[in-house]
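Visitor: this one's structure only:
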């Protein structure tokens, strides 16, 4: 289904250019164009577009105020702001209000199309997850006394939430987690990840420094992918249950925020991961 856009800008030329870019690049359809902030919130809530493109400075009601009112009204779409203003504090206030991306004027056509496509992907991701969640919740309980899930099944559920199903590194992460669980059953001594890596490699008949480094690299790449997934979910919906459950549990939340900045602007540095925090966070969700 085509994505829908609503444009709010007091410059008719900008509105025409945005409409042309959306139409000529097959991004979707524009359902409404407004040239003032007056009644903008009511119009957005009426049309319920997927993406709102709006200027920061508008007659009657400013763009930041409009975004705040939309968020407080439960608007499910995403807001992309355009402005000639370059003041960092004002841009920060716009992000705090709830915008997804900020674009500087004058408009750069390539940048606009790239940002809108990213916004569309985030909207699609949220819609897909909502569909999956509603489908799962609608499945009736076939057993009044369900059997407890195995550790492997519990891990699979977590990996699915984190978007890691089908990723090569999840077998390595699962093997490391099972070794940590086995270590805790046998000893009260704290574990060292390098020792766990060595034990995993030994069980696979590849106990060498090169094998351990390769194992660690696969695990770190997989955890970095998970951080990116969580950050994308946070960009799409800051209150999504997966985001609120795992963002601070598996990562330093400041690094999640940094990854969100990177998604919004690739010039920003990526967020960093902490392998042990990730492992401990998953273990805290496992019933052994």
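Guide: Okay, I see it. These figures come from a predicted structure and were not determined experimentally. Numbering: from 1, shown residues only.
Visitor: alpha carbons only for contacts and neighbour counts from here, please
Guide: Fine.
Visitor: show me where the stretch 51-200 of the chain has strands.
Guide: Ranges of strands in the stretch 51-200 of the chain, per DSSP state E, counting those that start in this stretch, are 51-55, 78-83, 101-104.
Visitor: Comparing the ones you listed, which comes out most buried?
Guide: Mean neighbour count (mean count of other CA atoms under 10 Å) peaks for strand 51-55 among those, with a mean of 25.
Visitor: Comparison target below:
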């Protein structure tokens, strides 16, 4: 991945370059001290995938720079700033940034955010590649077995893409959720379910057996089932947090409108939004998390992404 950094503080630019290079997150192909020094042509020549830009800078600030770039820059944007004003942050998200990092720079946060953006880029490319393949398949005769195999391999990619959209892909529980989607797809191919969806006990047990193997003891399976359920619960809570924050910043955000009520209980989102508004730290113990609803929707939406 090629990254370009724009910040008027040389120390910040140097710190970000060190983090990116030390943790092998990509190549820094350029840097600038303010937005007036870059344009879409420079970013295109440099083949920039990720633009890291400061909000407040002399001559041309981050918001104006992003506006000027418009749709000509197709890469991802990470904004950094000392500003925590909700209106300013909201404007940044409306302009299409992926993440907002608050200064002073936290090494672990920078690493986590850049990794998530890289994963998002890769997943989007995978989805685009699959869609191209599907367009080709529409004009070529394929036997049932071939199509089935193609679907089985790629429904996982769609679930990864959705979890990225939901801000959950970095959570360990996302792997459990992806395993559940894969199992449900294979299960439905063998046992079509119209109105009856497998119980969470059945899903968790099967996924645990697949992970540990048929020879695992009952005690080992029980521990894995409990641990898996806790990981999934934390991952969904992260998604709830992400969308509550998004809704608080911009209630009309397209992602919020598309996913919030579909995947989560809106009452719980409203509760978290109120907590955030009152500077109360959200707690997983005070939130009702409907795991079965989330898994069902994730599976059906992943499958729908493929069939569309």
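Guide: Here it is on my side, so go on. Since we're looking at a predicted model, the values are computed, not measured.
Visitor: ok so, going back, including distance to residue 199 of structure 1, could the strands of the stretch 51-200 of structure 1 go into a markdown table?
Guide: Shown next, in a markdown table, are these (distance: least, CA to CA, whole Å):
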| stretch | distance to residue 199 of structure 1 |
| --- | --- |
| strand 51-55 | 50 |
| strand 78-83 | 47 |
| strand 101-104 | 45 |
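Visitor: Which among those is found nearest to residue 165 of structure 1?
Guide: strand 78-83 (27.3 Å; CA to CA).
Visitor: Provide the aligned range in structure 2 for the closest one.
Guide: Mapped onto structure 2 using TM-score structural alignment, strand 78-83 of structure 1 spans residues 76-81.
Visitor: What span of structure 2 is stretch 93-110 of structure 1 aligned with?
Guide: Counting by TM-score structural alignment, stretch 93-110 of structure 1 corresponds to 91-108 in structure 2.
Visitor: can you list contacts of that stretch?
Guide: Stretch 91-108 of structure 2 is contacted by residues 12, 19, 63, 66-67, 76-84, 89, 109-110, 113, 117, 250, 253 when judged by CA atoms under 8 Å, 6 or more residues apart in numbering.
Visitor: Just the buried ones from these, in PyMOL syntax?
Guide: The buried subset of these, as determined by 16 or more other CA atoms under 10 Å, is captured in PyMOL by this line:
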select buried, resi 12+63+66+76+77+78+79+80+81+89+110+113+117+250+253
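Visitor: those helices in the stretch 51-200 of structure 2, which residues are they?
Guide: 62-69, 86-94, 107-137, 144-165, 173-190, 200-212 (DSSP state H, counting those that start in this stretch).
Visitor: and the angle for the longest one with strand 76-81?
Guide: Right, helix 107-137 of structure 2. 160 degrees (axes from the mean of the first three to the mean of the last three CA atoms, to 10 degrees).
Visitor: Average offset of helix 107-137 of structure 2 relative to structure 1?
Guide: When structure 1 is overlaid, helix 107-137 of structure 2 sits 2.5 Å from its aligned residues on average, using mean CA distance after the TM-score superposition for structure 1.
Visitor: Would you mark the buried spots in that helix?
Guide: 110-111, 113-114, 116-121, 123-124, 126-127, 130, 134.
Visitor: count of neighbours near residue 274 of structure 2?
Guide: Neighbour count for residue 274 of structure 2, taken as other CA atoms under 10 Å: 15.
Visitor: And residue 69 of structure 1, by the same measure?
Guide: Neighbour number of residue 69 of structure 1 under other CA under 10 Å is 16.
Visitor: do the same with the one 4 residues further on
Guide: Other residues lying near residue 73 of structure 1 total 11 when counted by other CA under 10 Å.
Visitor: Roughly how far does it sit from residue 59 of structure 1?
Guide: 21 Å (CA to CA, to the nearest Å).
Visitor: Then residue 184 of structure 1?
Guide: The value you get for residue 184 of structure 1 to residue 59 of structure 1, if CA to CA is used, is 64 Å.
Visitor: One more: residue 90 of structure 1?
Guide: 17 Å.
Visitor: likewise residue 119 of structure 1?
Guide: From residue 119 of structure 1 to residue 59 of structure 1 the distance is 26 Å (CA to CA).
Visitor: what do you get for residue 26 of structure 1?
Guide: 30 Å.
Visitor: just residue 71 of structure 1 next, same as before
Guide: 20 Å.
Visitor: With neighbour numbers in mind, choose between these two.
Guide: Between residue 71 of structure 1 and residue 59, counted using other CA under 10 Å, the more crowded position is residue 71 (17 against 12).
Visitor: Check the offset of the match of strand 78-83 of structure 1 from the chain's centre.
Guide: A distance of 15 Å separates the centroid of the chain from that of stretch 76-81 of structure 2, by CA atoms, centre = their mean, to the nearest Å.
Visitor: superposed on structure 1, where does that stretch end up, distance-wise?
Guide: Averaged out, stretch 76-81 of structure 2 is 1.0 Å away (mean CA distance after the TM-score superposition for structure 1).
Visitor: Roughly how far does the residue nearest in space to the middle of structure 2 sit from residue 108 of structure 2?
Guide: The centre of structure 2 sits closest to residue 164, judged by CA atoms, centre = their mean, with a distance of 2.0 Å. Separation of residue 164 of structure 2 from residue 108 of structure 2 (CA to CA): 19 Å.
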